[in-house]
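Visitor: any chance you can model this:
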Amino acid sequence: MDFKLVSSYKPQGDQASAIQALTRGIFDREQHQVLLGVTGSGKTFTMAKVIEALNRPALVMAHNKTLAAQLYHEFKSFFPHNAVEYFVSYYDYYQPEAYVPAADLYIEKESTINDELDKLRLSATRSLFERRDALIVASVSCIYGLGSPEAYYGMMLFLEKGQKIKREDITRKLVDILYERTNGDFRRGTFRVRGDVIEVFPTYDDMAYRIELWGDQVEALSQIDPLFGTVKQKYARLPIYPKTHYVMKEETRASAVDSIKKELAWWEVELEKQGRLVEAQRIHQRTMFDLEMIKAMGFCHGIENYSRHFTGRLPGEPPPTLLDYFPRDYLMFIDESHQTVPQLHGMHAGDRSRKEVLVEYGFRLPSALDNRPLTFAEFEHRTNQLVYVSATPGPYELTKSAGVVIEQIIRPTGLIDPPVEIRPVKGQIDDLLHEIRERVAKGERVLVTTLTKRMAEDLAEYYAEVGVKCRYMHSEIETLERVKILRDLRKGEFDVLIGINLLREGLDLPEVSLVAILDADKEGFLRSAGSLIQTIGRCARHLNGRAILYADRMTDSMKRAIDETSRRRAIQTAYNEEHGITPESIVRPLDMTLAAIVAADYADLTASESEGMPEFKSQEEVDAYIAKLESDMREAAKRFEFEKAAKLRDTIKE
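Guide: Presented below is the predicted three-dimensional model:
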């Protein structure tokens, strides 16, 4: 099926020339292109038109889950009949394994997997196997190791109507690809057998499959509603993919166990030669326990650290990732590239430094170092043709494109870049309070950027005391909670959002009419020309958008940012006058379905749960209380109330 863009929009302003230039560049086999698009100029629509014109599988990469979720919704609305998928880390909570030698403190890996995000990841790889019209919106987690596409596809169960196959062979194969047989709770990743009917609930779909047999022959294949059992559609043939990306044949598992034993024997000798007997004993005990678990259960805690052995890779060889699931001719768009590219650069080094300590002190074998994200060079090797999209492209992108930039400066709505005003630092808090009250009276929103987390928190506390509804947001706020904070800002639950550098790229907040940048004259990463342009652009979607920079002197970065903003204002103003356009604010519906996945994550504990620990008269009462807490914790996790589940877990530990 071809990509078919559904939209009432038509390319306007310089969108048409940008679409044409990008498409021509890809047809001319340009490896690297840069799209410099200002906030509100319709960059997502431009990307969608290019994808439609070229009709190839595409990967759109963003630097965080929040931006990826926003892009996913936009592309989903543009391509309702095509396979638009979402691929981000499936962890709601993740504490990586680590060791702190100075304190002799070992921190075990702890994580909570979001079942819905896991389903979306599996759905993404299925679409890549089955369709050419696949568009995957991913975060940078797509360069982390994933199961081998050859092993995953090779373990697939493929059924056809009229096929000769025994019921026992089907159930055995389902168990081999890690599905669990059940007679009760029919959920994702399980199957049930009723006479000659087998029903399978795949992990990558909301619907289940029914396989009807007549003797040893497949009589019918259908998709069913898992709750009511009603048939949705019939199939002539049906592929059933493994339950997870990490699946392997029995012989692969056996050879991996032998390979791990050989590495263990070698590493023990190496540690003993260095006189590190405690570390040698530790790695022996831990690895042998893991091997027993793998032989008995097929997996162990932290099995990903042995991934090199399971995939048969050589030491140092890159792991398979989502990029390996794409065909050779795929397109890649890197959104907000000035942020995403540096992230891709740094991920491997950060991961390796943590694991080297674990290996050195006998917590992991050296092969654990190969359970890693791709290096930047490996990432580059796996790309085909790239388009870097940003309002402020970085030096890497400009170098790769030989300085050639395709500009998209004109906004179809006629909105002009916000005017920038510089005010003195003295009295900035009270001056800003006056501006905030003016905006709030009109039902508008305000963004404020500070230089430190402490200042963001103190400022939020001060403004709250004087009656301003405000929240703060910085890197310690969990990624998924940010989706909810931004949604609440748009809904009007509060009026002012205070942050550091999280308010910059790609956040679609049309209700914001004022951006205030405190201490704008403090040179550094957070006050570079690019950062200032991005931050100022957050209010460019509002007709009354305005930016105030509090500074006592004009820095080079401020001058470059103001000059670039003025240049863009002049281009847009001239276009508006030539075409008789009256600027109007962007109206964006509050449609953030993915936010619903985590909406329940922030439920408060009930009064009874937060009152503290009850008094116990016997050990039996303690055991009964812990059992109840464990049951409540599991139920909370099922309902995606992970904050509540975490608090219950901490209570159990106490």
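Visitor: switch to C-alpha atoms for all contacts and neighbour counts from now on
Guide: Noted.
Visitor: now the strands: where do they sit in the stretch 451-600 of the chain?
Guide: When assigned using DSSP state E, counting those that start in this stretch, the strands of the stretch 451-600 of the chain occupy the ranges 470-473, 496-499, 512-517, 546-550.
Visitor: with distance to R194 added, can I get those in a markdown table?
Guide: Formatted as a markdown table, the strands of the stretch 451-600 of the chain follow (distance: least, C-alpha to C-alpha, whole Å):
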| stretch | distance to R194 |
| --- | --- |
| strand 470-473 | 52 |
| strand 496-499 | 56 |
| strand 512-517 | 57 |
| strand 546-550 | 66 |
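Visitor: for the comparison step, fold the sequence that follows:
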Amino acid sequence: MLKNVAVELLALPALDVLFEGLGRNTRSQLVYGFDDSARSMLMASIQLKTGRPILIVASDPVRAGKIYEDMLSIFGEEHVNLFPARELYYYYDLLSESSDASAQRITTMQRMAEGTGSVTITTVAGLMTKMTPPKRWLEASFELVTGQELEIGCLLKNLMRAGYERAEMVEMQGQASMRGGIVDLFPMGQVLPYRIEFFGDTVESIRRFDLETQRSKDKVERLKVFPAKEVPIWEEERLLAVRELEKELKLLDSQLKNRGHSDPVMRLREKLAEHLEKIREEVYFSGIEQYLLYFYPQTASLPDYCSDDGVIFLDDPLRCEQVAEQTGNELKEAQSALLAQGELLSRQAELVWDYKELISLSKKPLVSFSLFSHNMPLHPYRRTISLSAKPVPRFLGQWDLFGEEVGHWRNLGYRTIILTSTRERSTGITDILAERGITAGYALAKPELLPRTVALLHGGLESGFVVPEIKLAVLTEQEILPQRKKRRRLKGKEGVRIGDYQELQVGDYVVHEQHGIGQYLGLRTLEVGKIHRDYLFIQYAGNDKLFIPVEQIEVVRKYIGAEGKKPKLYALGGNEWSRIKARVQASVQELAKELLALYAARETEHGRSFSPDHDFQQDFEAAFPFEETPDQLQAVREIKEDMEKSRPMDRLLCGDVGYGKTEVALRAAFKAIMDGAQAAFLVPTTVLAQQHYRTFLERFEGFPVTVGVLSRFQSGSEQKATLQGLREGSVDLVVGTHRLLSQDVRFKDLGVLVIDEEQRFGVRHKERIKMIKHNVDVLTMTATPVPRTLHMSLAGVRDMSVIETPPENRYPIQTYVMEFSDGLIREAILREVNRGGQVYFVHNRVQSIDKWAKHLNTLLPEVKIGVAHGQMAEDRLEDVMVDFLQGEYDVLLSTTIVEAGLDIPNVNTIIIHDADKFGLSQLYQLRGRVGRSNRIAYCYLTYQKNKVLTEIAEKRLQAIKEFTELGSGFKIALRDLEIRGAGNILGPEQHGFMMTVGFDLYVKLLDDAVRTYKEGTQESKPEPRVEINVDAFLPATYISDTRQKIVFYQKVAAVENLDHVTEAREELSDRFGPLPPPAENLLNVAHVKLLAGELGVLSLSEEKNELQIRFGPQVSAISEILLALSKKYRGRLTVGTGKYFLLAFRRQGMDGRDKLMFLLELFSELKGLAKEKNSRL
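Guide: I've put the predicted structure just below:
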């Protein structure tokens, strides 16, 4: 609908000159006088009028992002492309990098090459990128169509050439996997992956499937597949690159021969030899783009991907030229150093176009947009068009002023357009204007924008504007509301919940409920009595071995403890495990009893009951500058419900750093303050107190709330004034360290106490907190995530709100895993500092941190560097941290102390030295220190050059490679953090027990204990023992990946009804193709076991030539039913009585499948007869 607003700008007479020039393909024109969203709208109107595709070049990613957001609002996603620049130059030796930006570049290359999308936005650095020629790019793309004749091997070969990575299971873009006649594929630029099923050499079906469940969703007729890498490599290019790189290798060999041993040249030679071998073997690797000019001597630029009638728009050309010059200088400096050291091949220094040359030689017409008129020697303007747009006043909730201005525009004959994000907000603004005598209408269809009208439209722009010449005013929520809601940002990953990480891998430690902790060594298919089954092979202490049939897999759990620590293995047959398990059991029973007693006591206490929300509450919540996540809103609801009850609140708020806990707590504090009470925030460090204080002052601006702070950074007189304000009630909210717990701190009426990270306070402070807590509503926040299983176990015992969804569409953190180099460090730090940001440099050895400070000062003399580590005096450490917070230092060189709770939005680059020595959960938390603002953040995980890594470090680096995605490394990191979070909630003693028996078994024991105390002892129904001689397993020819086999065995073991069996059958068929007989038997055994359990069967076994079914003693009225059955199966069925009812059936001539079919028929018949007779079988 915003296209209609853009069309209104075409009424500007001066634009006729521009369109005449474009009609003649005039080389260069300037349009000045429009800025921000007015300029975006003008660019859109030109595109709509001409119908020609436009390539918009912005100076930097922030400006490009704003234009992109505006264009999305005007045209919609299907018409707008974004081409982000490569943030790191190709020549650094990348092990791994985030794929977000690369995926977006690839998608844009494809869409532009195909002529899709009217508008493309890039940056100066994006424009300067050398690229694969568009013709070769399109030739590397192909289409799959249902019914197409195609060999499955040919498809796989094409995918590998196009840069797709072969995986056992598709989990991310750019991966492909094959199982029998099925190929799973996640094409770049697609939202969902696809499943291609073959019948012989014919594509039988193409289905989209869900990444989490791996189940098919819907069918499509055709699928366009384009390359997964920016440099697709066909045979011709590969052979050319091999020849050229072999020449480079010979050149390096001769240099080494002439110069003697040279470390840099030797390193370059080793790297080139390794990469050359991979190229020979047709293996893609991270950083292959550095050899672009060896594959494609004739490269292209982004304008080459634009169709012939395309137009280039330069947004602020003077700024673009300035940025291009700065980028070029940075590039030359880095290249010169690397070339001088012999660490760069000559063609690797030519991977970027010269901006001036690219612009001056461009054959496409250029239109430049700026606020003021100027001259441009690089591309002299043939025509200059002057326009005028003014910014809209910022009303920010001043409704009288807003109504007055809108009324003034109406009286002048203006068309006033107000853009809102929701229908409800439009209704609110309409009512506000109506109260002031102004009629405004919500336009559902194409709005008729007549003079003197006020129209509300659904949509948003970065900013509003006024164009007096055509009497048009456009307003956005940013100008109207008390504080603007931030709109959708650059598209990143959606918020993802990470589920339980239970995949078993060879070498993992496992816990068997009876036998204790052992090591899983894989699945074994064993033949016992001519019957094939799969068994889990587990090794215990003293080389003891245990083979567990997969149907008993539910008694085995993956051992989850502290990352990097090996648990103790137990010997089979000993009683040590039984003693330890009994001790843990007794402890959790005591804990459950204690928690339930505390909960019951709190239910009877009487405290303050807060009133329902005040009008100010809605205004305060509407002023939050971000969109809330569903979890945040749920937490707010739960807390408000607690506050409105008469019993005191004691709620735990869990969620990762940056997930919005503080905002939730502030809403609780504001609710209390609006009811005449005071609120206090207790934090563990002075730095956090200062941070929170600054945040709170900003957040409560414009609201009747007085904020105070108590910490050692306040002078004596300042503290005295705050204390007096608390006593008298003039200070509504105070934030402080343990200073808040001092005896001289007295409140007039404390209503809510918020405690941040209670586990970080000492014993004495905790005792004081207990005293203050009495009859006060308490909200305790913790930044370590809590496992969902524990949360569920404690439901009804501990009030807990969990925020587990991260904010959606946050800028993704660009993560790089690479060899350490001074050039990289200098470039990364200067890039951040030059954009006004700050950097964390994490070096985790106190002994050598001063040496590194000297090294960094030598490397970066123009940068101010602060040093912080845990062995410094506490006062000195806090001084350094606060100085860094206030911008006194550009770089903070520190140990891992930065992982604990610091939140400095201006720090958007973190460099982690020797990343291979850190645990994954540490890396996860450290990386979370950046990416907290509206800027793209960078995380560099570095390791030493040519370092011979230990096996453990190599595995960790392999996991870190996956860390740039939501792969297994990410899940392990989260799981380790969750266990820490559980320890924080339940205390150090219980954390020790978790480590002893493994987290999952601990949670099961706790769950059982809580349930027993709440519901009383429940008599458990024994599971039937089913031992039938039949091949029932998943053959390796059907599912080759043992990890996926394990997952399916777990699913089959956990079935609770026939629907679950049917779902498992459908999933196997969907993902792996038609079920072979042993897999079909596996599911039928599970079905038999289900029916046997419902009928009260104790065991089902084979003795000689008989199938024997034993019923439990609770089975009654059996005789009539058995009599009916014995008539049907005359001569084959015998009935035994005694302690148990026994059915014995002679099974001559039956194979395994026949036996299962007979049992299913028999049990179904038994169920029917029992139902008929109303017997309780």
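Visitor: now the strands of the stretch 451-600 of the first structure as TSV including distance to E643 of the first structure and mean neighbour count?
Guide: Below are those laid out as TSV (distance: least, C-alpha to C-alpha, whole Å; neighbours: other C-alpha atoms under 10 Å):
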stretch	distance to E643 of the first structure	mean neighbour count
strand 470-473	17	22
strand 496-499	22	25
strand 512-517	29	26
strand 546-550	36	22
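Visitor: which part of the first structure matches the lengthiest helix in the second structure?
Guide: As assigned by DSSP state H, the longest helix anywhere in the second structure is helix 576-604. Per TM-score structural alignment, helix 576-604 of the second structure has no counterpart in the first structure.
Visitor: which stretch of the first structure lines up against the next helix or strand after that helix?
Guide: Heading C-terminal from helix 576-604 of the second structure, the first helix or strand you meet, by DSSP states H and E, is helix 615-622. Counterpart in the first structure of helix 615-622 of the second structure, with TM-score structural alignment as the criterion, is absent.
Visitor: off-centre distance for helix 615-622 of the second structure?
Guide: 30 Å (C-alpha atoms, centre = their mean, to the nearest Å).
Visitor: what's the answer for stretch 23-34 of the second structure, then?
Guide: Averaging C-alpha positions (C-alpha atoms, centre = their mean) puts stretch 23-34 of the second structure 43 Å from its chain's average.
Visitor: just the strands in the stretch 51-200 of the second structure please.
Guide: Taking DSSP E, counting those that start in this stretch to define them, one finds strands in the stretch 51-200 of the second structure at 54-58, 80-83, 94-97, 119-123, 142-145, 165-166, 175-179, 182-185, 194-199.
Visitor: which non-adjacent residue is nearest R29 of the first structure?
Guide: Spatially, and ignoring its direct neighbours in sequence, R29 of the first structure is nearest to Q385 (7.6 Å; C-alpha to C-alpha, 6 or more residues apart in numbering).
Visitor: for M178 of the second structure, same thing?
Guide: Nearest residue to M178 of the second structure in three dimensions, chain neighbours excluded: D184, at 6.3 Å (C-alpha to C-alpha, 6+ apart).
Visitor: I'd assumed L192 was in contact with the one you found.
Guide: No: judged on C-alpha atoms under 8 Å, D184 of the second structure makes no contact with L192 at a distance of 11.0 Å.
Visitor: in contact with G147 of the first structure, which residues are there?
Guide: Taking C-alpha atoms under 8 Å, 6 or more residues apart in numbering, we find G147 of the first structure in contact with H245, Y246, V247, P320, T321.
Visitor: one more time with 6 Å, if that's ok
Guide: Contact partners of G147 of the first structure, counting by C-alpha atoms under 6 Å, 6 or more residues apart in numbering, are H245, Y246.
Visitor: then A868 of the second structure?
Guide: S894.
Visitor: for it, give its distance to I829 of the second structure.
Guide: Relative to I829 of the second structure, A868 of the second structure is positioned 18 Å away (C-alpha to C-alpha, to the nearest Å).
Visitor: likewise Y1013 of the second structure?
Guide: Note on Y1013 of the second structure: its distance to I829 of the second structure, by C-alpha to C-alpha, is 57 Å.
Visitor: likewise for L1125 of the second structure?
Guide: Applying C-alpha to C-alpha, the value for L1125 of the second structure to I829 of the second structure is 83 Å.
Visitor: can you check V311 of the second structure too?
Guide: 36 Å.
Visitor: L10 of the second structure now?
Guide: 45 Å.
Visitor: and the strands in the stretch 201-350 of the first structure, which stretches?
Guide: Using DSSP E, counting those that start in this stretch, the strands found in the stretch 201-350 of the first structure span residues 208-214, 217-224, 231-235, 237-240, 331-335.
Visitor: which of these sits most buried?
Guide: strand 331-335 (a mean of 24; mean count of other C-alpha atoms under 10 Å).
Visitor: give me the angle between that strand and strand 134-138.
Guide: Interaxial angle, strand 331-335 of the first structure versus strand 134-138 (axes from the mean of the first three to the mean of the last three C-alpha atoms, to 10 degrees): 30 degrees.
Visitor: strand 331-335 of the first structure maps to which residues in the second structure?
Guide: Residue span in the second structure matched to strand 331-335 of the first structure, by TM-score structural alignment: 311-315.
Visitor: average gap between the matching stretch and the first structure?
Guide: Following superposition, stretch 311-315 of the second structure is found to deviate from the first structure by 0.9 Å on average (mean C-alpha distance after the TM-score superposition for the first structure).
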